[in-house]
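Trainee: return atomic coordinates for the entry below.
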Amino acid sequence: MKKIVTILGARPQFVKGAVLSRVIQKYTEIEEVIVHTGQHFDANMSAVFFDEMQIPKPKYNLNINGLSHGAMTGQMLEKIEDILLVEKPDAVVVYGDTNSTLAGALAAKKLHIKVVHIEAGLRSFNMQMPEEINRILTDRIGNLLSCPTEIAVSNLKDEGFDNFDILIEKHGDIMKDAVEFYSKLSEEKSTIIKDLSLEKNEFVLATIHRQENTDDENKLVNVFSALEEIHKTKQVVLPLHPRTKKMLEKYKLQPHITFIEPVGYFSMLELLKNCSLVITDSGGLQKEAFFNKKFCVIAREETEWKELVDNGYATITGTNSEKIIKHFQQFLKKSKGFNEPLYGENVGEKIYESILKLIKE
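Mentor: I've put the predicted structure just below:
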């Protein structure tokens, strides 16, 4: 039997990884060993999280977190290498753009083990973002690059990837499979809408956590000024990220919106399904808004998901208060079908077939 080692480091990666794990268990042609680097310490990721989400528990948990980028990536590289020497997999699978992603890819490549990068080809074209560095380097040393969109494929071709001995395939976005699967469970697993006494389409879901926004006082003031203004006419519900909380306290800001504690994945899905629209600086939430047929205001200067903007499902405002309010108002009046097939179908199955082909060669 062929074997793969999957490297995961953050809760969204586990949600995506669960899609592929279900397909692997269905066909039983591949043994999967899961490594949790511990990069994002998340109190929600208890044994209950794995049971409720139907996610295989990791065989290894490295508990590496709370360090600088260099120290974290270095320690992960060392420990993942030790695991790969023991497990001797035919391929290593990594997701997205975290330090765990790069460390897993580097460890595998240096041991001449094939690398599969899921969510390959995404670009913000902002080299100030550590995520951009991680994804570019991981793509370059990958053997199979699983792209979520045509734009991702084009990005790789523009960078000369056609000249490398790398397999580039457009499979679609694996998160779409995850949202479709978990949406069937979230209503029975989460009572957040009832607990917060929220009405369908009567609130805005907001998340602000990106370091470039939280650590800049002017940007933070501008974003929350806009959210406060919106809150006067439409309740704004914001799960408060620890970093954002810390910086609001540092700058002595007390915005009058509805703050709630960070929520689990099922509760976030219920908030998405029931909100009127989304305001966020998160990359993943932009797509999840689309999957749940919600417009999205992006409080960043760029997005990796350009097709959402190009097709009118999202708009980039940066942290400009006036722009955030203006586009919030425009989206409230806008009607659109959300029917364009931007992110594929049965993505997990397609990725599985490509991995199987890769490791059988």
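Trainee: contacts, neighbours, all on C-alpha from now
Mentor: Noted.
Trainee: and the strands in the stretch 101-250 of the chain?
Mentor: For the stretch 101-250 of the chain, strands defined by DSSP state E, counting those that start in this stretch occupy the ranges 114-118, 144-147, 167-170, 203-207, 235-239.
Trainee: out of these, which is closest to residue 294?
Mentor: Residue 294 sits nearest to strand 203-207 of all the strands of the stretch 101-250 of the chain, at 10.2 Å, using CA to CA.
Trainee: please give me the structure for this one as well, since I'd like to look at both together:
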Amino acid sequence: MNVLLVAGARPNFMKIAPIYRASLACRSVRCSIVHTGQHYDQEMSGTFFEELEIPQPAYSLNAGSGSHAAQTATVMVAFEEVCLKERPDLVLVVGDVNSTLACSIVAKKCGIEVAHVEAGLRSFDLAMPEEINRMVTDAISDHFFVTEESAVDNLLREGKPAASIHAVGHVMVDNLLHQVECLSRQDQSLLNGFALKEQARPYLFLTLHRPANVDCRETFSGIAEALNQLAQSRTIFFPVHPRTAKMMREHGVNLSDKVVLLPPLGYREALYLWKDAEAVLTDSGGLQEETTALGVPCVTIRENTERPITVELGSNVLAGTSPGGILAGFEQSLAKKDTARIPPLWDGRAAERIWKVLTQGEGHDHPLT
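Mentor: Next up, the predicted model:
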């Protein structure tokens, strides 16, 4: 089986890495990694791939940034050439970025089967570009690999055949547990965040980048007000996304001196900081899941989430974007910590289950309860 694994940005590689590693145990499978280059990232050096224990991409499409339409079109044109050359049996896409949508469409038009990892997640908010990418990709996929029960329900409600929906767990958690193990063997005093972490306990960890949160001056200012109140009693480590840094300057957003502004961090450096935080505040989808997997309280600075299992079972709280909501959400997340649970099948073996489905036809049922 000739398979193309598609990644569009650095977080996607965290998801395909365990899939690639697990493929090495399947003699009938040959995987090639395709990096669409949707986001330029100077951190993605040779060391980056070494840490993930995967090879450099077989194909780099260098799509670059641009509007959603321009970026999607660029990826589609470049990926079509790869498909015509490789003639793969399967294209496997992950998550909800523009590259996921673009490569799925190209594959189907070339008569190639598509497998979607993290299928069925829904925020029901069509103002989110990611929601459109998820819905369209699922509309044309052949294999649906899901992380939680809500995704199964969504796909069945949308008319997808039950035999094509496979509960496998979460490849992001596969990678997370792998990286935690790697950290345990590493000299942590060599990490950039070591001194910061030793000097500030308890501390919070923050990520903030969604346009809905940082592009609007009023919304961003309200979030900053809540952060400054939290910073009165604890340090907040904040690796600042380039988009967020730009909007902070344009809006004149001022943060407390106890909100420590950091450059964008590598995956392992960020994990080293947030895994021992009192709580994580984020508008990211992935961090909601990763904190749930490690039992770290999480405050999601959004009005909705496509990952409801993290709220239902984990210590994640959907706080909204108002100062009062964020502060209340922080207290609620701490209170939920003692009763939080890890969702079924989030055990680090999702990638193995994916290959069992694809190579052996196993796993047609979806017991996630």
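Trainee: quick one: TM-score?
Mentor: For this chain pair, the superposition-based TM-score is 0.94 by TM-score structural alignment, normalised by the length of the first structure; 355 aligned residues with a CA RMSD of 1.7 Å.
Trainee: ok so, going back, the strands of the stretch 101-250 of the first structure into TSV, with extra columns for mean neighbour count and distance to residue 127 of the first structure?
Mentor: Listed next are these as TSV, based on neighbours: other CA atoms under 10 Å; distance: least, CA to CA, whole Å:
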stretch	mean neighbour count	distance to residue 127 of the first structure
strand 114-118	27	20
strand 144-147	27	20
strand 167-170	20	23
strand 203-207	22	23
strand 235-239	21	28
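Trainee: tell me the secondary structure at residue 263 of the first structure.
Mentor: coil (DSSP: H, G, I helix; E, B strand; the rest coil).
Trainee: need the counterpart of it in the second structure.
Mentor: Residue pairing (TM-score structural alignment): residue 263 of the first structure is matched to residue 265 of the second structure.
Trainee: so what's its match up against?
Mentor: Neighbour list for residue 265 of the second structure: residue 239 [criterion: CA atoms under 8 Å, 6 or more residues apart in numbering].
Trainee: ok, now how distant is it from residue 134 of the second structure?
Mentor: Here residue 265 of the second structure is placed at a distance of 27 Å from residue 134 of the second structure (CA to CA, to the nearest Å).
Trainee: need the strands of the stretch 101-250 of the first structure in TSV with distance to residue 61 of the first structure, can you?
Mentor: Conversion of these to TSV gives the following (distance: least, CA to CA, whole Å):
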stretch	distance to residue 61 of the first structure
strand 114-118	20
strand 144-147	25
strand 167-170	30
strand 203-207	28
strand 235-239	27
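Trainee: residue 217 of the first structure is nearest to which of the ones you listed?
Mentor: Short answer: strand 203-207, nearest of those by CA to CA, at 16.8 Å.
Trainee: what are the contacting residues of that closest one?
Mentor: Against strand 203-207 of the first structure from outside (CA under 8 Å, 6+ apart): 234-240, 271-272, 275-282.
Trainee: and these, which of them are in helices?
Mentor: Cross-referencing those against helices under DSSP state H gives 271, 272.
Trainee: which of the contacts of strand 203-207 of the first structure are buried? Put it as a ChimeraX command.
Mentor: Typed into ChimeraX, the line below selects the buried ones among the contacts of strand 203-207 of the first structure, using 16 or more other CA atoms under 10 Å:
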select :234,235,236,237,238,239,240,271,272,275,276,277,278,279,280,281,282
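Trainee: residue 336 of the first structure matches what in the second structure?
Mentor: Residue 336 of the first structure maps onto residue 338 in the second structure, by TM-score structural alignment.
Trainee: number of nearby residues for that match?
Mentor: 12 (other CA atoms under 10 Å).
Trainee: so how far is residue 107 of the second structure from it?
Mentor: As judged by CA to CA, residue 338 of the second structure and residue 107 of the second structure stand 45 Å apart.
Trainee: verify the stated contact: residue 146 of the second structure with residue 165.
Mentor: Yes - if you go by CA atoms under 8 Å, residue 146 of the second structure and residue 165 touch, sitting 7.2 Å apart.
Trainee: what's the overlap in contacts for the two?
Mentor: residue 152.
Trainee: show me what contacts the most centrally placed residue in the second structure?
Mentor: In the second structure, the residue lying closest to the centroid (CA atoms, centre = their mean) is residue 286, at 3.4 Å. Contacts for residue 286 of the second structure (CA under 8 Å, 6+ apart) come out as residue 172.
Trainee: what separation do you get for residue 312 of the second structure and residue 341 of the second structure?
Mentor: 9 Å.
Trainee: just want to know which of these two has more residues nearby.
Mentor: residue 341 (18 against 13).
Trainee: longest helix anywhere in the second structure?
Mentor: Per DSSP H, the second structure has its longest helix at helix 68-86.
Trainee: residues in contact with the nearest residue to residue 95 of the first structure once chain neighbours are set aside?
Mentor: Nearest non-adjacent residue to residue 95 of the first structure, counting by CA to CA, 6 or more residues apart in numbering: residue 118, 4.8 Å away. By CA under 8 Å, 6+ apart, residue 118 of the first structure lies in contact with 93, 94, 95, 96, 145, 146, 147.
Trainee: next, the contact list for whichever residue in the second structure pairs up with the fifth one, please.
Mentor: With TM-score structural alignment as the criterion, the equivalent of residue 145 of the first structure in the second structure is residue 144. If a contact means CA under 8 Å, 6+ apart, then residue 144 of the second structure has 115, 116, 117, 118, 119, 120, 138, 164, 165, 166 as its contacts.
Trainee: look up the closest residue to residue 144 of the second structure, ignoring the ones flanking it.
Mentor: Nearest to residue 144 of the second structure is residue 165, by CA to CA, 6+ apart, at 4.8 Å.
Trainee: related to what we said a few turns ago, the equivalent of the residue nearest to the centre of the second structure over in the first structure: which element?
Mentor: For residue 286 of the second structure, the aligned residue in the first structure is residue 284 (criterion: TM-score structural alignment). Residue 284 of the first structure belongs to helix 283-291 when elements are defined using DSSP states H and E.
Trainee: over to residue 4 of the first structure?
Mentor: Assigned by DSSP H and E, residue 4 of the first structure falls in strand 2-8.
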